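Trainee: Here is a sequence together with a model predicted from it:
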Amino acid sequence: MTYVISAPCLDVLDRACLDECPVDCIYEGERMMYIHPTECVDCSACEPVCPVEAIYFEADLPEQWSDYATFNADFFRDLGSPGSAAKVGKTDNDPAFVAALPPRRA
């Protein structure tokens, strides 16, 4: 199990979670952030700093956002495990479902 970033993050990209992560496993897509499922050490440091409460332990994901565990894993399908979000930077690797979602209203 790992932590997962869910729907409330869409189009927010606050980055507080990136700053807090001690292992640099939170990657930035075009529309949201993603936690690498094998690089995450389950420290939970990211969860309390998320301003939109989008980060959940995978087993605790609300039912309506349960697919986001798959979307987080899909983000890394081609990217692999680079070992450092900072060296990768922002990517256009959002899964098709996320990329196709309508823009979040302010």
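Mentor: Cool, the structure landed.

Trainee: Could you use CA atoms for every contact and neighbour count after this?
Mentor: Noted.

Trainee: you'd agree Ala73 is in a strand?
Mentor: No - counting by DSSP: H, G, I helix; E, B strand; the rest coil, Ala73 is located in no strand; its state is helix.

Trainee: what about it, how many neighbours?
Mentor: For Ala73, the neighbour count with other Cα atoms under 10 Å is 17.

Trainee: Test my guess that it contacts His36.
Mentor: Yes - using Cα atoms under 8 Å, Ala73 makes contact with His36 at a distance of 7.1 Å.

Trainee: Could I get the full set of helices for this structure?
Mentor: 16-20, 68-75, 85-88, 96-100 (DSSP state H).

Trainee: Take the ones you listed and write them to CSV, including distance to Glu28.
Mentor: Compiled in CSV, the helices of the chain are given as follows (distance: least, Cα to Cα, whole Å):
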stretch, distance to Glu28
helix 16-20, 9
helix 68-75, 10
helix 85-88, 8
helix 96-100, 13
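
Trainee: before we go on, here's another structure to hold up against the first:
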Amino acid sequence: MTHVVTEACIRCRYTDCVDVCPTDAFRGGRNMLVIHPDDCIDCAVCVPECPVDAIFFDADVPSTQRRFIPINAELSEDWPVITRSVAALPDADDWATVGDKAGELDRRAPDPKTTP
């Protein structure tokens, strides 16, 4: 079992959760974070830190967000580990309350010059 970052993180990429993770399970993409399922120890300390409520225990992921379970597993293999918080995306607050933004997910590996 693991925790999963869901659609609410897309185009926000708040990193408050990263600072509290004891196992460095977070990976940073261009416009979202994901959790590596093998590194997550299910401590749940990240859940209350997320300002957009994007993190769920995998068994509790809402049915409309279940597609993010394999997305986290897949992208966490390609994206770099992020171990400290960085500034959210410039327009994160504008996207924080937007729903149905899965199409906005940028799956490309981050640019090394701008990697969080």
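Mentor: Everything's here; your move. All of these numbers come straight from a predicted model, not from anything done at the bench.

Trainee: What's the TM-score once they're superposed?
Mentor: The TM-score (TM-score structural alignment, normalised by the length of the first structure) is 0.74; 89 aligned residues with a Cα RMSD of 2.3 Å.

Trainee: thinking again about what came up before, out of the helices of the first structure, nearest to Glu30 of the first structure?
Mentor: helix 96-100 (8.0 Å; Cα to Cα).

Trainee: before we move on, back to that, closest one to Thr2 of the first structure among the helices of the first structure?
Mentor: Proximity to Thr2 of the first structure, assessed across those by Cα to Cα, is greatest for helix 68-75 (9.0 Å).

Trainee: Can you list the buried residues in that closest one?
Mentor: Judged by neighbour count (16 or more other Cα atoms under 10 Å), helix 68-75 of the first structure contains these buried residues: 68-69, 71-75.

Trainee: One more: stretch 52-70 of the first structure?
Mentor: Per 16+ other Cα under 10 Å, stretch 52-70 of the first structure contains these buried residues: 54-56, 58, 61, 66, 68-69.

Trainee: Not counting its neighbours along the chain, what's nearest Thr6 of the second structure?
Mentor: Closest residue to Thr6 of the second structure apart from its sequence neighbours, by Cα to Cα, 6 or more residues apart in numbering: Ala54 at 5.0 Å.

Trainee: pretty sure that neighbour is touching Glu7, no?
Mentor: Yes - using Cα under 8 Å, Ala54 of the second structure is in contact with Glu7, at 6.7 Å.

Trainee: Spit out the contact partners of the residue most central in space within the first structure.
Mentor: Among the residues of the first structure, Tyr34 comes closest to the average C-alpha position under Cα atoms, centre = their mean, at 2.0 Å. Shown in contact with Tyr34 of the first structure (Cα atoms under 8 Å, 6 or more residues apart in numbering): 4-5, 26-28, 72, 75.

Trainee: now swap in Asp39 of the second structure and tell me
Mentor: Here Asp39 of the second structure is in contact with 23-25 (criterion: Cα under 8 Å, 6+ apart).

Trainee: Likewise for Ala45 of the first structure?
Mentor: So Ala45 of the first structure contacts 17, 20-22 (Cα under 8 Å, 6+ apart).

Trainee: Take the residues you listed and, keeping just the buried ones, write it as a ChimeraX select command.
Mentor: Of the contacts of Ala45 of the first structure, the buried ones go into a single ChimeraX selection, burial set by 16+ other Cα under 10 Å:
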select :17,20,21
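
Trainee: circling back: could you dump the contacts of Tyr34 of the first structure into TSV and include distance to Ser84 of the first structure?
Mentor: Below are the contacts of Tyr34 of the first structure laid out as TSV (distance: Cα to Cα, whole Å):
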residue	distance to Ser84 of the first structure
Val4	17
Ile5	17
Ile26	8
Tyr27	8
Glu28	11
Asn72	16
Phe75	15
